[in-house]
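Asker: Predicted model follows, preceded by the sequence.
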Amino acid sequence: MKVNKVVSKFFLIASLSTSLAANASIIIDNNTGGYYNDGIGDMADYYGPSQFPGANISEGDPVINQAVEPTTFGAAFGNDWLHGDYSGAGSTWTTVNNIPDTWKINHETAIVYEFTTSSFTDLHIDLGVDNGYYLWFDGQYISGALAPGHSNINEYNIDIANVATGDHRLQILREDHGVASDFDIKVDAKCKPTPVPAPFSIALLATGLLTISVLRKRKTML
């Protein structure tokens, strides 16, 4: 299913039979800080134009939806950035109070936002980037896309449903292949109440317990 340029819906845990909470809160926006890596360089050096086109639009300015996950990361990414290990020789990660919304043209940059959920939560991500993005959640690839033109907050819409209670990481690799770089993000979190048995289920359970009790009494009398 597509909305604007691309939509990716990824269910992390089986859906609960409960209604959503009435209100959503913004947990990440353009003023949010996190781990930031602007020392990656140009990943076109070891990837082709279907994922990281050459500098200065030398290999075109393609529109690519559902881009293939990048799996080759240089020393600048650290030992295992997708699982929280930013150490290692050559690692260029820093922590910043605000993720820059522009960066060096013809270079890639990486971002990790960390947050904690206190209950099952649905996430909705509004994302815009010039020229492209690759997105993981807790180290698992969700989606990626490339397109020409400046960033627009409604360029990409991504839903991640039924996120479990606990600590989480939203990981984004930003791609640029010339002219300009832009980035916009807004992540809404909608908590889901703890599921409770439906009235019919309670009645059925009570009937079952009563039946067991009666059968036990009859057995005792016999």
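Answerer: The structure has been received and is ready for your questions.
Asker: alpha carbons only for contacts and neighbour counts from here, please
Answerer: OK.
Asker: Just list the residues touching Y113, thanks.
Answerer: 28, 33-35, 169-171 (C-alpha atoms under 8 Å, 6 or more residues apart in numbering).
Asker: another one to put next to it:
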Amino acid sequence: MRLRVLAAFLAAGGLAGAAEAATLIDGSTPGRYNSGIGTVLDGTNPFGGTFMFPLADVLGGDPALDIPAGNEPDLSAASTALGSWLTNPAAPGGAWSAGPVGIPASWPINSETAIIYELDGGVGGIGNVSASFGVDNGLFVWLNGTFLGGYLRPGGVSPGEFTLSLGSLGSGMNYLQILREDHGGASGYDVSVTGDMNPAPIPLPASGLLLAGGAAALAGLRRRRRAA
């Protein structure tokens, strides 16, 4: 019985820690920040009978939109400010802050801002990653440069208005890229991202390997004695 347990232990790669649930991003999490976009996107990206970026001061209405992943917005009008934020988030250029800073929960009305959050997957990666947002008026979300979806709603900020399952993130650095939209009246933002940190397997120590070898040798000796 002991040998079977030991064999199963070795097959699993030795000691391994359990996944550790954690809050990865909240309102206090710093990120690279871009407040230099302004209103250049206003009236662009027709969608659902209106625009993904409505006209300022609610002149084009106050739409409610759910924008699926296959409808990535064209941000070329803001390329000077945004730089290479989707392809090179570690050094995006453009109008980005030099490094991570505090992210304001509100920003000048009728303008757009953008955020790059770092998600360090460590050695084992991050599992069960889920993102929850509240925003006035809208936001668009990318993960490592891949568009995941967008959301526009009239009214104020309610936590959990817009949720996304991000699945599992690989080891090393990952980047959550967010573009915030406002078309007048007020602006506001709430964010919560959670996930399970997956620790790297802990190798079986040398003493454990010696114990395993000794147990195997003892089992072989017992078999030979019974055969004799």
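Answerer: Cool, the structure landed. Just so it is clear, the model here is predicted, and its values are computed rather than measured.
Asker: Which of the contacts of Y113 of the first structure ranks first by neighbour count?
Answerer: Greatest neighbour count in the contacts of Y113 of the first structure, by other C-alpha atoms under 10 Å, goes to Q171: 25 neighbours.
Asker: That residue maps to what in the second structure?
Answerer: By TM-score structural alignment, Q171 of the first structure lines up with Q177 in the second structure.
Asker: out of the contacts of Y113 of the first structure, which one sits closest to C191 of the first structure?
Answerer: I28 (15.0 Å; C-alpha to C-alpha).
Asker: for the residue lying closest to I153 of the first structure once chain neighbours are set aside, what are its contacts?
Answerer: Spatial nearest neighbour of I153 of the first structure, excluding adjacent residues (C-alpha to C-alpha, 6 or more residues apart in numbering): G128 at 4.6 Å. Shown in contact with G128 of the first structure (C-alpha under 8 Å, 6+ apart): 151-156, 182-185.
Asker: which one of these sits closest to A145 of the first structure?
Answerer: Nearest member of the contacts of G128 of the first structure to A145 of the first structure, counting by C-alpha to C-alpha, is Y156, at 8.7 Å.
Asker: hang on, isn't that closest one packed against V7?
Answerer: Yes: at 6.4 Å, Y156 of the first structure counts as touching V7 under the criterion of C-alpha atoms under 8 Å.
Asker: could you list every residue that touches the match of Q171 of the first structure?
Answerer: Q177 of the second structure makes contacts with 85-86, 114-117, 141-145, as judged by C-alpha under 8 Å, 6+ apart.
Asker: out of the residues you listed, which are inside strands?
Answerer: Applying DSSP state E to these, the entries found in strands are 114-117, 141-143.
Asker: need these in JSON lines with distance to G149 of the second structure, can you?
Answerer: Shown next, in JSON lines, are these (distance: C-alpha to C-alpha, whole Å):
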{"residue": "A114", "distance to G149 of the second structure": "15"}
{"residue": "I115", "distance to G149 of the second structure": "15"}
{"residue": "I116", "distance to G149 of the second structure": "16"}
{"residue": "Y117", "distance to G149 of the second structure": "17"}
{"residue": "V141", "distance to G149 of the second structure": "6"}
{"residue": "W142", "distance to G149 of the second structure": "7"}
{"residue": "L143", "distance to G149 of the second structure": "10"}
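Asker: Return a PyMOL selection command for the buried portion of the residues you listed.
Answerer: Only the buried entries of these go into this PyMOL selection, using 16 or more other C-alpha atoms under 10 Å:
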select buried, resi 114+115+116+117+141+142+143
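Asker: ok, the closest residue to E59 of the first structure other than its chain neighbours - contacts?
Answerer: In this structure, E59 of the first structure finds its nearest non-sequential neighbour in P53, 5.5 Å apart by C-alpha to C-alpha, 6+ apart. Contacts of P53 of the first structure were listed using C-alpha under 8 Å, 6+ apart, and they are 44, 47, 59-61, 177.
Asker: Excluding chain neighbours, give the residue nearest to the residue mapped onto G138 of the second structure from the first structure in space.
Answerer: The equivalent of G138 of the second structure in the first structure is G132 (alignment by TM-score structural alignment). Spatially, and ignoring its direct neighbours in sequence, G132 of the first structure is nearest to L146 (4.0 Å; C-alpha to C-alpha, 6+ apart).
Asker: looking at it, that neighbour is touching G60, isn't it?
Answerer: No: counting by C-alpha under 8 Å, L146 of the first structure does not reach G60; the two are 11.3 Å apart.
Asker: Pick out the residue nearest the middle of the second structure.
Answerer: Geometric centre of the second structure, nearest residue: L176, 4.6 Å, by C-alpha atoms, centre = their mean.
Asker: And the strands in the second structure?
Answerer: Under DSSP E, the second structure gives strands at 20-25, 32-38, 44-47, 50-53, 65-67, 112-120, 126-136, 138-143, 146-152, 162-169, 173-181, 188-197.
Asker: so can I have JSON lines of these showing distance to V101 of the second structure?
Answerer: Output for the strands of the second structure, formatted as JSON lines (distance: least, C-alpha to C-alpha, whole Å):
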{"stretch": "strand 20-25", "distance to V101 of the second structure": "13"}
{"stretch": "strand 32-38", "distance to V101 of the second structure": "6"}
{"stretch": "strand 44-47", "distance to V101 of the second structure": "29"}
{"stretch": "strand 50-53", "distance to V101 of the second structure": "26"}
{"stretch": "strand 65-67", "distance to V101 of the second structure": "29"}
{"stretch": "strand 112-120", "distance to V101 of the second structure": "10"}
{"stretch": "strand 126-136", "distance to V101 of the second structure": "19"}
{"stretch": "strand 138-143", "distance to V101 of the second structure": "19"}
{"stretch": "strand 146-152", "distance to V101 of the second structure": "23"}
{"stretch": "strand 162-169", "distance to V101 of the second structure": "23"}
{"stretch": "strand 173-181", "distance to V101 of the second structure": "15"}
{"stretch": "strand 188-197", "distance to V101 of the second structure": "16"}
